[in-house]
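Trainee: Predicted model and sequence below, questions to follow.
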Amino acid sequence: MATGKMDGFRITQTTSHTAGSRRRKQGWTQDADVLSYPGTTILGHTGSTVSPVVTFTPNWKKIFTGESITMTCDVGSTGAEDLTYYWYKDYWVYTGKIYTITSANTWDSGNYRCLAGSERSSTARLDVVADPVILRVPLDVHEGDDLTLRCHHRSGYKEIYTVFYKDDSAFSSRRYTFVLPVGIVNMRDTGRYKCTKEITLHTDVTSTDEAFISIQQLFGIPEIKVALYPVVEGDEMTLTCDTSLSPLRPRTQLKFAFHKDGRNVQGFTSYNQYGFQSAEVKDSGKYSCEVTTATYSVRKRSQEKLVEINELFINSRIRAMGYPAVEGDHMVLTCNTSLSPLRQRTELQFAFYRDGRNVKEFSSSDQYEVQFAQLENSGNYSCDVKASNVKVRKSSHFIHIMIKELFFTPVLNVSAINVLEGDAMNLTCNTSLSPLRQRTELQFAFYRDGRNVQDFSLSDQYGVQSAQLEDSGNYSCKVRSALTSNITKKSKDAFVQIRGKF
């Protein structure tokens, strides 16, 4: 807002301001003429009926005797024609929406009030005087109004010069016109105004008139309110910029802007609400709102309000129960989290990932289980948690799972590659257990050309006392845990040649 000076009196000029909006708005509405707040009555209304306002035409609260004035009982409603209107000045004086005094007299001075249906207006003061000079001011003046003062004289007199005063201090030099454009006013412009006018008819006469001008508040300091507080992430969050218009200006159009931590998040619009369909923790902050008229002549800002978005559930943590160290172990991963005390009945779903690939789809179980861990189950595991009814999803950190071998791949040892017919032949299936599982019992089986020649047993050896030519072939062995057949490892083939003696 830019300010200037004119003859010692402050003149206010407004500078247009616009700002972009980047947030989703709720279902807010605005009438073409009157701002409407969701869930409330239209500003200036009581119930479904408008509180009537008395207006003067011309808009002067002081007139000369003999002048005419028209008073209107204004309700600004499409249903106004169905109402019955009454006018009162200490007592009933007229029935009808418009009351006109064609030739005013001093006894017409007084406080006027109208009744529209069952709604009563505030009083409007009219003064009818017989003086030669009057200071004409509007019936009511609100902040943001473009005020003009008129030092008016009766017809027949000739104006020489006029001087205007505020609180006994002249804020204009001699003017040869009776009109003084004051400009856009605010609450600080309240005070006692006076004009001194030199006029002449047969002789020069200096006459003075004064009026106390109370600049009324157009709308109150706005207050920012949060619906359904406290807010949990995933909730619909709505901030309302609440203010109230002067009952004398019920149809003033207002615009609203919202700020977070001092930064604009929604520029001026006709909506007095700002919010999120699904609030996030990052939406926490200090919010304030600003209200202005359509011409930006009056702007007011609310105090900041701290809005905290509570976590629906804390960030998930993935844990291994009984850390699986060796293949064949039972592996259980748990996705741990806890719900906000404000939303204890929220249903959560869990999903698990290994090296970024999904290994278990979302379900109500917070565990991922592998009955017998294999080497390929090693990797970086993480989990996701989401709420079933709102758009809140969080990922855990990674946990590295390394599955170690229970025993090493066996190596088949042969006593001799070339065996003579009739000699003894001995094969040994060699392996070694993990230091973590030294007491594990192993079983061994042997094969020739892929066919089993000795079933699984505790013996790691296979032998033939008197080898025959048909005992030649590719030999191999397999090793497995005595507790489970899920962990089985096979040696490489070893060729054994049985040679004849002759």
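Mentor: Perfect, I can see it now. None of the values given here were measured: they were computed from a predicted structure. Residues are numbered from 1 along each chain as shown.

Trainee: From now on I want contacts and neighbour counts done on CA atoms only, so please keep to that.
Mentor: Fine.

Trainee: mind listing what's buried in stretch 220-227?
Mentor: Neighbour-count burial for stretch 220-227 flags 221, 222, 223, 224, 225, 226 (criterion: 16 or more other Cα atoms under 10 Å).

Trainee: One more to weigh against that first structure:
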Amino acid sequence: PWQELLVLTLNCHYLTTAPKPVISLHPPWTTFFQGEIVTLTCNTFRFYAPEKIKLYRWYFEEEIQTETPGNTHEVHETGKYKCQAQDSPPSDAVHLFFSSANLILQAPLYVFEKESAVLRCRAKADTVLNAVTLYKHGEILAVDQQNSDFPILQADLKDNGEYRCIGLKKDNETISSNAVKIEVRELFPSPVLKASSTQPTEEDAVTLTCETQLSSQRPDVQLQFLFLRDDASEWSSWRQSPELQIFTIRRENSGSYWCEARTATPPLKKQSQKLQINVQSECQWILRLAKPVFEGKELVLICSVSGVPRPVTVSWYKERWWRKDTELGMSSRTEFKIPAVERSEAGEYYCVARKNHLSFRSKTVTIHVRVPVSRPVLTLSTPRTPTLEGQTVSLHCEAQRGSPPILYQFYREDVALESRSVPSKKASFRFSLTVEHSGNYFCKADNGLGAQRSNTVSLSVRGKCEPNYSTTRHRPSPASSSLPFTLPSFHDSKVHTDDPLNTMACLPFHTIHPLPYTHAAAPLTRPQHSTLPSSTPPTSSLIA
């Protein structure tokens, strides 16, 4: 199980930097008499959830000594100790010394700047001392006849060095302790102020970051940060976040900035170096022609610089990602003209305005060159001819050139029928015909520069029941003639008017032409399938 946990730890290490555990001592010294016991505590702090840690591993001289379910471990041997929680890297080593001497000098494991510490000169129980003298680098630092504790108040670099104590016994015999080396550690280095941009453009957002790193041996100490300007005005109150957001920076915000970091316990404050921030006037493109830009049309670009006295020198550039940007020109004029834009001139442009030793670069602007739409072609597709009422027809409007999207509009006799914007060069419109749809049709195509009109297509729609002859007779009443068969009902839904033989069924009664009836004639039978063309009118041979 431990090996599997180690693999997970290694994998997680690449995702985030896991802090090392820190060993604390009780009693808080690094030197003891032989036979004494010291309790080590493996502190994982806030990064690890204590309830999820099932196991702690303890190392002695780089080898695994034991594994415990809790985070404490008692030791009594001289050597180096480390600990490891199941999801953490190993801690830094702690060196403990168990002495057989009669006098020892005890010091804390770590001494940090501005912290108070105690050096304790301690004799064995059977050794009585009249006085104790503390030495630093061989020189007397303090003599105490009543107390063997020597305090170091608000430690700093001057307290670094090698310490030793000498005890005076009743018989005036002196005994010397072990040497202890004190190295006052930095709680955190002086902060460094960084900005997301030191030459931002007006109205840009800028982030200031006060960077420093608290010692891993003091992860529970809280840092606070303050941001200031060269006029000593505070840009923030003391805060726990090392970042300050300036959402909209102005020209008047140019100047020197610095930050401070502090701790409450111990009381320690440090200041960063100053950082110069120069806010640039925005240098921007203004397109004189309405967007979008069309091929073959003039384009005028204006580099406008506010707050900079004239004259200025303006350079124009086109970005090239594969090589150095191309300088298009330089002049005292703030205009740059492209008389007839070509498609190859699409891309990223910017300008640089220079005044003495100052320069102001504009934001990059993307120019898209669109191809104007060509005159479209209108075509009409029908399932068959002649074009009859009830059929479905399609109008197709197609422009051979033009950047999408293209707006297509369909017209009949200058009346708009349909409009739609499509991402292609062709649009269609389908509808079912009536006689009223006869007329002249055309379409228009427009992608922003102006509509182009197509050719005109004429459409003539015939009704299905349109008569093809003009003579008229009255139909004889049933009382005046006797027929050997029954005429079909002219309102019968089963009569198909597409059949030329049934054309008469669509006509009013007074347009049907009955022939004289002879009783000797054989009754006529209606054919099931007509082979006559649809344009052939009914003849007398088909009706009795």
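Mentor: Sure thing, it's come through. Source: prediction; values computed, not measured.

Trainee: After superposition, what is the TM-score?
Mentor: In this superposition the chains share a TM-score of 0.52, using TM-score structural alignment, normalised by the length of the first structure; 284 aligned residues with a Cα RMSD of 3.2 Å.

Trainee: now the buried residues of stretch 220-227 of the first structure in a markdown table, with distance to residue 151 of the first structure?
Mentor: Formatted as a markdown table, these follow (distance: Cα to Cα, whole Å):
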| residue | distance to residue 151 of the first structure |
| --- | --- |
| 221 | 34 |
| 222 | 37 |
| 223 | 40 |
| 224 | 44 |
| 225 | 46 |
| 226 | 50 |
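
Trainee: So which of those belong to strands?
Mentor: 223, 224, 225, 226 (DSSP state E).

Trainee: Could you find the counterpart of the second one in the second structure?
Mentor: Matched by TM-score structural alignment, residue 224 of the first structure corresponds to residue 193 in the second structure.

Trainee: Residue 257 of the second structure contacts residue 271, correct?
Mentor: No. Assessed by Cα atoms under 8 Å, residue 257 of the second structure is found out of contact with residue 271, at 11.1 Å.

Trainee: Looking only at neighbour counts, state which of the two leads.
Mentor: Per other Cα atoms under 10 Å, whichever of residue 257 of the second structure and residue 271 has more neighbours is residue 257, with 25 against 19.

Trainee: dump the residue contacts of the more buried one.
Mentor: Residue 257 of the second structure makes contacts with 227, 228, 229, 230, 274, 275, 276, 277, as judged by Cα atoms under 8 Å, 6 or more residues apart in numbering.

Trainee: which bit of the first structure covers the helix or strand hosting it?
Mentor: Counting by DSSP states H and E, the element that carries residue 257 of the second structure is strand 255-263. Mapped onto the first structure using TM-score structural alignment, strand 255-263 of the second structure spans residues 285-293.

Trainee: how far apart are that stretch and its match in the second structure?
Mentor: Superposing on the second structure places stretch 285-293 of the first structure at an average distance of 1.3 Å from its equivalents, by mean Cα distance after the TM-score superposition for the first structure.

Trainee: could you pull out the helices for the second structure?
Mentor: 2-15 (DSSP state H).

Trainee: Please name the residues that touch residue 134 of the second structure.
Mentor: For residue 134 of the second structure, the contact set (Cα under 8 Å, 6+ apart) comprises 140, 141, 142, 143, 150, 163, 164, 165, 166.

Trainee: What is the aligned counterpart of it in the first structure?
Mentor: By TM-score structural alignment, residue 134 of the second structure lines up with residue 164.

Trainee: what about stretch 253-263 of the first structure, distance to the chain center?
Mentor: Relative to the mean C-alpha coordinate of its chain, stretch 253-263 of the first structure is positioned 12 Å out (Cα atoms, centre = their mean, to the nearest Å).

Trainee: now do stretch 349-367 of the first structure
Mentor: 31 Å.

Trainee: Where does it end up in the second structure?
Mentor: Here stretch 349-367 of the first structure fails to align to any part of the second structure, judged by TM-score structural alignment.

Trainee: what comes up buried for that stretch?
Mentor: Neighbour-count burial for stretch 349-367 of the first structure flags 349, 350, 351, 352, 353, 354, 362, 366, 367 (criterion: 16+ other Cα under 10 Å).

Trainee: Distance across that stretch, terminal residue to terminal residue?
Mentor: 11 Å (Cα to Cα, to the nearest Å).
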